[in-house]
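> Next one to model:
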Amino acid sequence: MRLILLGPPGAGKGTQAQRLVARYGIAQLSTGDMLREAVRNETPIGLKAKAVMDAGQLVSDEIVIGIISDRIDEADCAKGFILDGFPRTVAQAEALDAILGEKGLKLDAVIEFKVDQDKLVDRILQRARETAARGEPVRKDDDPEIFKTRLAAFNRDTAVVSPYYADRGLLVAVDGMKPIDEVSSAISDILETV
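Alright, predicted model coming up:
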């Protein structure tokens, strides 16, 4: 099973991806996590991406596409994968189609999280408070101003990816503002039909 989860930052894609990993035994490919790992490990790509990420901007397509292509080839992706945070642009969606085609693979579904963007800032502030209360470091991109920059970038660049997949008959929407368990149930219903 090969899936894409689409939606603005803070929509719950990461939470739902973790549940899908546990249920289906497929890999979660979060570009954000992969880039943060590269930054943490101070790889050449990580060092290049760090300044861009710290400013709340998106890293270049070349970097992200290279990471995704390599990651799809790893053994834990043999049963499938979930892309969370990729593609962010139509150019990336087209590049993903090309990568998958070269590998003889195809997507099974693209699930879009519909959310009330005005309420997302509150959700992010709550996530930052909970992270800090657990004694864990708060992500730089959970800062409200950086988050607003990321949300603006999503609306400018990524929102156009939905029609790209709708035109291909792959897009299905879920209400990302519902409680976590209800969103999980809606996703399970979708996946039973693919």
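> For the rest of this, base every contact and every neighbour count on C-alpha atoms.
Will do.
> need the longest helix for the chain.
helix 117-133 (DSSP state H).
> Can you spell out which helices and strands pack onto that helix?
Helix 117-133 sits against helix 144-153, with contacts defined as 3 or more Cα pairs under 8 Å, 6 or more residues apart in numbering; DSSP states H and E.
> how close does R19 get to E182?
12 Å (Cα to Cα, to the nearest Å).
> picking that back up, just the buried residues of the longest helix of the chain, please?
Using 16 or more other Cα atoms under 10 Å as the test for burial, helix 117-133 gives 117, 120-121, 123-125, 127-128.
> any idea how far it is from the chain center?
18 Å (Cα atoms, centre = their mean, to the nearest Å).
> give me the number of residues near A109?
Neighbours of A109 under the rule other Cα atoms under 10 Å: 21.
> actually R150, sorry about that
Using other Cα under 10 Å, R150 is surrounded by 21 other residues.
> For the protein, just list every one of the strands.
When assigned using DSSP state E, the strands of the chain occupy the ranges 2-6, 27-30, 81-84, 109-114, 171-175.
> how about these, which one is nearest A49?
Shortest distance between A49 and the strands of the chain, using Cα to Cα, is found for strand 27-30: 14.8 Å.
> quick check, distance from that closest one to the centre of its chain.
Remark: strand 27-30 is offset 8 Å from the chain centroid, using Cα atoms, centre = their mean.
> please give me the structure for this one as well, since I'd like to look at both together:
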Amino acid sequence: MNLLIMGLPGAGKGTQAAKIVEEFGIIHISTGDMFRSAIANQTKMGILAKSYMDKGELVPDEVTNGIVKERLAQADVSEKGFLLDGYPRTIEQANALDDILTDLNMVLDGVINIDVDPSLLLERLSGRIIHKETGETFHKVFNPPAAGYDENDYYQREDDKPETVKRRLDINIEQGAPIIEHYRQKDLVYDIAGNNEIDLVFKDIVEVVSSL
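Down below sits the predicted model:
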């Protein structure tokens, strides 16, 4: 079973990925893990990636694609299948992944797309507040401080401010739309309503994956 998992920041992709891996025994492959492993093991592509990172430069697509190919070619993946998380991030990478899978005689079985209304994600991601004195973290909606709290006693990190979160969501939507469409044309996308409770979302995913 070879799968991709996609979803906007805050949609619960990481939580569901962990549950999928546990349930189906496939290999979870995230971009960060791949890079760390390739660099630690000093693979050809890992050494090349590190040379860019050491200079503070972005790692080019051809190197990222090479690291993905190295990882997918390993024995544990061919034996158990994979859940690819965080790649592809661009339509160019999606096209490269098509070529990689062809070269490795692999087939992509499905794309799990955890779909959540961006306005709900904005509320979810921009609600975090931190108490100035204690550093304790709360959420305005899901875990508020005591009733009648003084907002002046709390602050938000720049990353949590609504305008920053909205910009991040907009970028992800813009980048993700052509990738989703690419896989829709291949009839591989399975949309999962991500607004529900975690266990209900996972139940829907299990039904889809079990049917593949």
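> rewinding a little: pipe the buried residues of helix 117-133 of the first structure into a markdown table and attach distance to I4 of the first structure per row.
Output for those, formatted as a markdown table (distance: Cα to Cα, whole Å):
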| residue | distance to I4 of the first structure |
| --- | --- |
| Q117 | 20 |
| L120 | 21 |
| V121 | 23 |
| R123 | 22 |
| I124 | 22 |
| L125 | 26 |
| R127 | 23 |
| A128 | 25 |
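> quick one, what contacts the corresponding residue of the second structure for K178 of the first structure?
Counting by TM-score structural alignment, K178 of the first structure corresponds to N196 in the second structure. Residues counted as contacts of N196 of the second structure (Cα atoms under 8 Å, 6 or more residues apart in numbering): none.
> still on that earlier bit, which member of the buried residues of helix 117-133 of the first structure is positioned nearest T149 of the first structure?
Nearest member of the buried residues of helix 117-133 of the first structure to T149 of the first structure, counting by Cα to Cα, is V121, at 11.3 Å.
> Excluding residues flanking it in the chain, which one is nearest the closest one?
The shortest distance from V121 of the first structure to any non-neighbouring residue, by Cα to Cα, 6 or more residues apart in numbering, is to P144 (6.5 Å).
> what's the spacing between that neighbour and D189 of the first structure?
As judged by Cα to Cα, P144 of the first structure and D189 of the first structure stand 34 Å apart.
> So which of these two has more stuff around it?
The residue with more neighbours, out of P144 of the first structure and D189, is P144; 16 against 11, by other Cα under 10 Å.
> Trace that one over to the second structure, please.
P144 of the first structure maps onto D160 in the second structure when the alignment is built from TM-score structural alignment.
> That match contacts L125, doesn't it?
Yes: at 6.5 Å, D160 of the second structure counts as touching L125 under the criterion of Cα atoms under 8 Å.
> and D199 of the second structure, how many neighbours?
Counted with other Cα under 10 Å, residues neighbouring D199 of the second structure total 11.
> cool, A75 of the second structure as well?
Neighbours of A75 of the second structure under the rule other Cα under 10 Å: 10.
> and if you look at the one 10 residues further on?
Here the neighbour count serves as a burial measure; for D85 of the second structure (other Cα under 10 Å) it reads 21.
> Was I right to think it contacts I29?
Yes: between D85 of the second structure and I29 there is a contact under Cα under 8 Å: 6.0 Å.
> Need the residues touching each of these two.
Counting by Cα under 8 Å, 6+ apart, nothing touches both D85 of the second structure and I29.
> Kindly check the end-to-end length of stretch 167-185 of the first structure for me.
Stretch 167-185 of the first structure stretches 25 Å from its first residue to its last (Cα to Cα).
> same question but for stretch 60-80 of the first structure, I mixed them up
The first and last residues of stretch 60-80 of the first structure sit 25 Å apart, counting by Cα to Cα.
> Need the contact partners of that stretch.
1-2, 25-27, 29, 31, 34, 45, 81, 92, 95-96, 99.
> Relative to F154 of the first structure, which of the residues you listed is nearest.
Q92 (13.5 Å).
> And the closest residue to the closest one other than its chain neighbours, how close does it get to R150 of the first structure?
Leaving aside its sequence neighbours, Q92 of the first structure sits nearest to D61 (Cα to Cα, 6+ apart; 6.5 Å). Here the criterion is Cα to Cα. By it, D61 of the first structure lies 16 Å from R150 of the first structure.
> ok, the aligned partner of G176 of the second structure in the first structure - contacts?
For G176 of the second structure, the aligned position in the first structure is T158, judged by TM-score structural alignment. By Cα under 8 Å, 6+ apart, the contact list for T158 of the first structure reads 87-90.
> ok so, going back, return the residues in contact with the match of P144 of the first structure.
125-128.
> preserved in the first structure, out of the residues you listed?
Using both residues aligned by TM-score structural alignment, their matches' Cα atoms under 8 Å, the first structure keeps these contacts from the contacts of D160 of the second structure: 125-126.
> can you give me the helices in the first structure?
Under DSSP H, the first structure gives helices at 13-24, 31-40, 44-54, 61-72, 90-102, 117-133, 144-153, 161-166, 180-192.
> With distance to V172 of the first structure added, can I get those helices in CSV?
Shown next, in CSV, are these (distance: least, Cα to Cα, whole Å):
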stretch, distance to V172 of the first structure
helix 13-24, 14
helix 31-40, 21
helix 44-54, 29
helix 61-72, 23
helix 90-102, 16
helix 117-133, 19
helix 144-153, 21
helix 161-166, 8
helix 180-192, 8
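> Out of the ones you listed, the one nearest A109 of the first structure is which?
Closest to A109 of the first structure of these is helix 180-192 (Cα to Cα; 7.9 Å).
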